[in-house]
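Asker: I would like to see how this sequence folds:
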Amino acid sequence: MRALGERVGRSLAAGDLVVLTGELGAGKTTFTQGLGTGLQVRGGVTSPTFVIARVHPSLTGGPDLVHVDAYRLGGLDELDDLDLDASLDDAVTVVEWGAGLAESLADSRLEVVIERAVGDAPADDELDPRRVCLRWVVGQ
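Answerer: As a prediction, the model looks like this:
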């Protein structure tokens, strides 16, 4: 999941919005850690569940990574209170649990849906059985 995130991160640019969907433990934060590596941002990317949003500055003069966890947000008003539109044009913004909320932030976005396989965890030498769907939604 991290390697996929890193590859995707290398292709993102300032102003891009990424909306992550998946159940608890699906790999949303791990994917975002890979994005951070691909974007070459500072600091370890961890889940911002309790702080809601975290900014990881670029180490290379590229876009910062704004990482939001919308799980505890009560609605669009609380998302607006984060004032994400102030940094949206200059950063890559990732919103975990953002489906149904984050779409209002930008006309275009990358939607990433991560699904875990049901059943036993894979052995160390097996591939991670997750299904990931990436879809660019381009506004009018």
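
Asker: Please count neighbours and contacts with C-alpha atoms only from this point.
Answerer: Noted.

Asker: Need the contact partners of stretch 66-73.
Answerer: Stretch 66-73 is contacted from outside by 32, 47-49, 52-56, 79, 91-98, using Cα atoms under 8 Å, 6 or more residues apart in numbering.

Asker: Among those residues, name the buried ones.
Answerer: When neighbours are counted using 16 or more other Cα atoms under 10 Å, the contacts of stretch 66-73 contain these buried positions: 32, 47-48, 52-56, 79, 91-98.

Asker: can you pull out the helices in this structure?
Answerer: Taking DSSP state H, the helices of the chain run over residues 2-11, 28-39, 76-81.

Asker: still on that earlier bit, so which of the buried ones among the contacts of stretch 66-73 belong to strands?
Answerer: 53-56, 91-96 (DSSP state E).

Asker: Next, the structure of the following sequence, for comparison with the previous one:
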Amino acid sequence: MLLTIATPEEMGALGALLAAQVRAGDLVTLNGELGAGKTTLTRGLGAALGVRGAVTSPTFVLARTHPRADGAPLVHVDAYRLSSAIELDDLDIDFPASIVVVEWGEGLLDGITDEWLQLDIVRPVGGVVSDDGVEARTVTVTGHGSRWADLGWLDGFGA
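Answerer: Now for the predicted structure:
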């Protein structure tokens, strides 16, 4: 499914929409260049899930766990410096009991799971800039496995 996300606020709203779908054991990968909106989407997800504390990029710590008062914690991973599924697995994340979002996760899921939601975010270079100086992003959402076979919950969003 292809979405057009016009503003950072819409990217956060996509995260909030995703929050209504995720549960413990779910894995979401976010791919895109620096500044594409991966952490903005994760902030929207975290806010809608009601995590404690601010969701910030885990670049320097690799993985940050955001507890919730009620429900599975959100684990936010920056896999930019990881080179294999083994290194991701070495982070000792409790995948079955957590909602895990992996930035830069493409190609790192072998042996981790058979089901995940993948969002590829493209930030145009030299694209159309709004009056506010914002370039729209294109987000391709791909479901892997039966858990994410139905993406109907995205119908009408970012059209």
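
Asker: So after superposing, what's the score?
Answerer: The TM-score (TM-score structural alignment, normalised by the length of the first structure) is 0.88; 136 aligned residues with a Cα RMSD of 1.9 Å.

Asker: between the helices of the first structure, which one is nearest to residue 129 of the first structure?
Answerer: Residue 129 of the first structure sits nearest to helix 2-11 of all those, at 13.6 Å, using Cα to Cα.

Asker: superposed on the second structure, where does that closest one end up, distance-wise?
Answerer: With the two structures superposed, helix 2-11 of the first structure lies on average 1.1 Å from its match in the second structure, counting by mean Cα distance after the TM-score superposition for the first structure.

Asker: who does that helix touch, helix- and strand-wise?
Answerer: Applying 3 or more Cα pairs under 8 Å, 6 or more residues apart in numbering; DSSP states H and E, one finds that helix 2-11 of the first structure makes contact with helix 28-39.

Asker: ok, now which ones touch the counterpart of residue 31 of the first structure in the second structure?
Answerer: Using TM-score structural alignment, the equivalent of residue 31 of the first structure in the second structure is residue 41. Shown in contact with residue 41 of the second structure (Cα under 8 Å, 6+ apart): 11-15.

Asker: which of these has the most neighbours?
Answerer: Within these, residue 11 tops the neighbour count with 27 neighbours, counted by other Cα atoms under 10 Å.

Asker: quick one: contacts for it?
Answerer: With contact set as Cα under 8 Å, 6+ apart, residue 11 of the second structure has these partners: 5, 37, 40-41, 44.

Asker: Tell me the one among those nearest to residue 121 of the second structure.
Answerer: For those, the residue nearest residue 121 of the second structure by Cα to Cα is residue 37; the value is 7.4 Å.

Asker: And that closest one, how close does it get to residue 139 of the second structure?
Answerer: 10 Å (Cα to Cα, to the nearest Å).

Asker: Touching both of those two, which residues are there?
Answerer: The contact sets of residue 37 of the second structure and residue 139 overlap at residue 121 (Cα under 8 Å, 6+ apart).

Asker: is it true that residue 95 of the first structure touches residue 103?
Answerer: No: between residue 95 of the first structure and residue 103 there is no contact under Cα atoms under 8 Å: 9.9 Å.

Asker: Identify the contacts common to these two.
Answerer: Joint contacts of residue 95 of the first structure and residue 103 (Cα under 8 Å, 6+ apart) are residue 19.

Asker: For the residue most central in space within the first structure, give me its contacts.
Answerer: Residue closest to the average C-alpha location in the first structure (Cα atoms, centre = their mean): residue 94, at 3.4 Å. Contact analysis of residue 94 of the first structure by Cα under 8 Å, 6+ apart lists 17-20, 32, 65-68.

Asker: Aligned against the second structure, show me the partner of it.
Answerer: Aligned by TM-score structural alignment, residue 94 of the first structure pairs with residue 101 of the second structure.
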